[in-house]
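In: predicted model, plus sequence, below.
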Amino acid sequence: MNVYKLKDGTECFIRRATLRDAAEIVRYSNVVGGESDFLSYGNNEFSYTIEQERQVIKDYTEVKNRLFLVAVIDGSICGTLTFWGNNRKRLEHWGEFGVSVIKKYWGKGIGTTLLDTLIKWAEAGKIIKKVDLMVREDNYPAIALYKKMGFQIEGRIRRAMIIGGKYYDFLYMGRLVD
């Protein structure tokens, strides 16, 4: 577990998710889904049960090129990052991540801290050589963060999301890991 001071001085703990976190992750996911239209699910649309979430966490902990991080403030999960590396030998060196933060903590550095932890983990592990992500084309704060962290736009996925009858493209971004 690593402790970070956020922009406002708050202590934030970043650690790997454990099976004990499953219920809180389900609760967190349903809350955060209702706070942002940038996620792939909306308010109370996170469909995993606690038992299914335990299995997801287990799957992440059993494979060397996968990572499930939680950010914790005052004992509560306030952010998550999942990185899923491929299990095929020819593709195990790269994967995609997703990140989310509770709205109350937007702009305080949690996303940056989670992403920095992922990059350091990838560099130390010597397996992951490429980290990718998809971001909605109009999520300007996230795009700025990813660019700041060394990601480059590599492509566009047209009509990837629809909300209220309006389509949005995703930008596909990637970063090499040394």
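Out: That came through fine. From a predicted model like this one, the values you see are computed outputs, not experimental measurements.

In: can we go C-alpha only for contacts and neighbour counts from here?
Out: Fine.

In: please name the nearest non-neighbouring residue to Y4.
Out: Counting by CA to CA, 6 or more residues apart in numbering, Y4 lies nearest to C12, which is 5.1 Å off, once chain neighbours are set aside.

In: correct me if wrong, but that neighbour is in a strand.
Out: Yes: counting by DSSP: H, G, I helix; E, B strand; the rest coil, C12 is part of a strand.

In: distance check, it against A142.
Out: 20 Å (CA to CA, to the nearest Å).

In: for G155, which non-adjacent residue is closest in space?
Out: Y172 (5.0 Å).

In: which residues touch the one you found?
Out: Residues in contact with Y172 (CA atoms under 8 Å, 6 or more residues apart in numbering) are D132, L133, M134, V135, I153, E154, G155, R156, I157.

In: are any of the residues you listed buried, and if so which?
Out: Buried residues within these, counting neighbours by 16 or more other CA atoms under 10 Å: D132, L133, M134, V135, I153, R156.

In: for comparison:
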Amino acid sequence: MKINNQQFSVNGLTYTIRSAIKEDAKDLSEIRLQIDGETENLDREKGESYIDAQGFEHLIKTDTESEKNLFLVAVVHDRIVGFSRCEGNFLKRFAHKVEFGVGVLKDYWGFGIGKNLLKESMAWADSTGIKKITLNVLETNEKAINLYEKLGFETEGILKKDKLLSDGNYYNTIVMGRWLNDGAN
């Protein structure tokens, strides 16, 4: 699916959130690799599960054509600085929900980019009849957990000792979900 471009100005930084397009593929491949190396909050270490430009072209095409998927980018001065994806499922028992994932370059933390990517994804989900958004977050990422809670997400479960980080310790993954409150079950 696609959304209309949205412009934001936060803490002196102006950026646009828009749907990903084929021409973004090379930049997305490079940015994803950089983001993976900047934080341990994500699932991958730098270089793991690498997606090249052709792989991103395929993802963008699939997500644009699918009613259950959404691929967004955040752009500052024609440079992609973050992205998010909502991925749905066509199995009938899971067709009501999507899984959300996000990444933002470290230099652009603190400008509400991740929050606004999520809010745009939530608005899209609500407008398309998707009832639930799920996400996973590392237990030590308290800032993200607080944001998700403020936006209506609840903890649904904990995957104990789910991730092994560079300090040699295991950490829990928190599974969170947000149900569209439309009065229906």
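Out: Thanks, I have the structure now. Small disclaimer: the values here were computed from a predicted structure and weren't measured.

In: what stretch of the first structure does stretch 51-66 of the second structure fall on?
Out: Across the first structure, the stretch matching stretch 51-66 of the second structure (TM-score structural alignment) is residues 48-63.

In: list of residues touching that stretch?
Out: A17, T18, L19, A22, A23, I25, V26, R66, L67, F68, W84.

In: on that earlier part again, my guess is the residue nearest to Y4 of the first structure meets V70, correct?
Out: No: applying CA atoms under 8 Å, one finds C12 of the first structure not in contact with V70, separated by 10.0 Å.

In: compare those two (neighbour count), which wins?
Out: Legend: neighbour count by other CA atoms under 10 Å for C12 of the first structure and V70, higher for V70 (26 against 23).

In: setting aside sequence neighbours, what's the nearest residue to the more buried one?
Out: T80 (4.5 Å).

In: residues in contact with the equivalent of T113 of the first structure over in the second structure?
Out: Residue correspondence to the second structure (TM-score structural alignment): T113 of the first structure is matched to N116. Each residue near N116 of the second structure by CA under 8 Å, 6+ apart is listed here: I17.

In: how about the secondary structure of N116 of the second structure?
Out: helix.

In: where do the strands of the first structure begin and end?
Out: 2-5, 11-16, 66-73, 76-85, 94-101, 130-136, 152-163, 166-176 (DSSP state E).

In: got TSV for these, with distance to L118 of the first structure too?
Out: Formatted as TSV, the strands of the first structure follow (distance: least, CA to CA, whole Å):
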stretch	distance to L118 of the first structure
strand 2-5	12
strand 11-16	10
strand 66-73	8
strand 76-85	8
strand 94-101	9
strand 130-136	9
strand 152-163	17
strand 166-176	12
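
In: can you tell me which of these is nearest to Y41 of the first structure?
Out: Taking CA to CA, strand 152-163 is the member of the strands of the first structure nearest to Y41 of the first structure, at 10.1 Å.

In: superposed on the second structure, what's the mean shift for that closest one?
Out: For strand 152-163 of the first structure, the mean distance to aligned residues of the second structure following superposition is 1.1 Å (mean CA distance after the TM-score superposition for the first structure).

In: matching residues in the second structure for that strand?
Out: On the second structure, the counterpart of strand 152-163 of the first structure by TM-score structural alignment is residues 154-165.

In: from the chain's centre, how far out does the matching stretch sit?
Out: In terms of CA atoms, centre = their mean, to the nearest Å, the centre of stretch 154-165 of the second structure is found 18 Å from the chain centre.

In: what's next to it, contact-wise?
Out: In contact with stretch 154-165 of the second structure (CA under 8 Å, 6+ apart) are residues E40, D43, Y148, Y170, Y171, N172, T173, I174, V175, M176, G177, R178.

In: which residue lines up with the first one in the first structure?
Out: This points to E40 of the second structure. That one, E40 of the second structure, aligns with D37 by TM-score structural alignment.

In: list the contacts of that match.
Out: Going by CA under 8 Å, 6+ apart, the list of residues near D37 of the first structure reads I163.

In: residues near Q54 of the second structure, how many?
Out: Neighbours of Q54 of the second structure (other CA under 10 Å): 13.

In: and it, how far is that from I174 of the second structure?
Out: When Q54 of the second structure is compared with I174 of the second structure (using CA to CA), they lie 32 Å apart.

In: same check on K61 of the second structure?
Out: From K61 of the second structure across to I174 of the second structure, the span is 30 Å (CA to CA).

In: those two - which one has more neighbours?
Out: For K61 of the second structure versus I174, neighbours defined as other CA under 10 Å are more numerous around I174 (21 against 16).

In: centroid residue for the first structure?
Out: V99 (2.1 Å; CA atoms, centre = their mean).

In: was I right to think that residue contacts T112?
Out: No: with contact defined as CA under 8 Å, V99 of the first structure does not reach T112; the gap is 10.0 Å.
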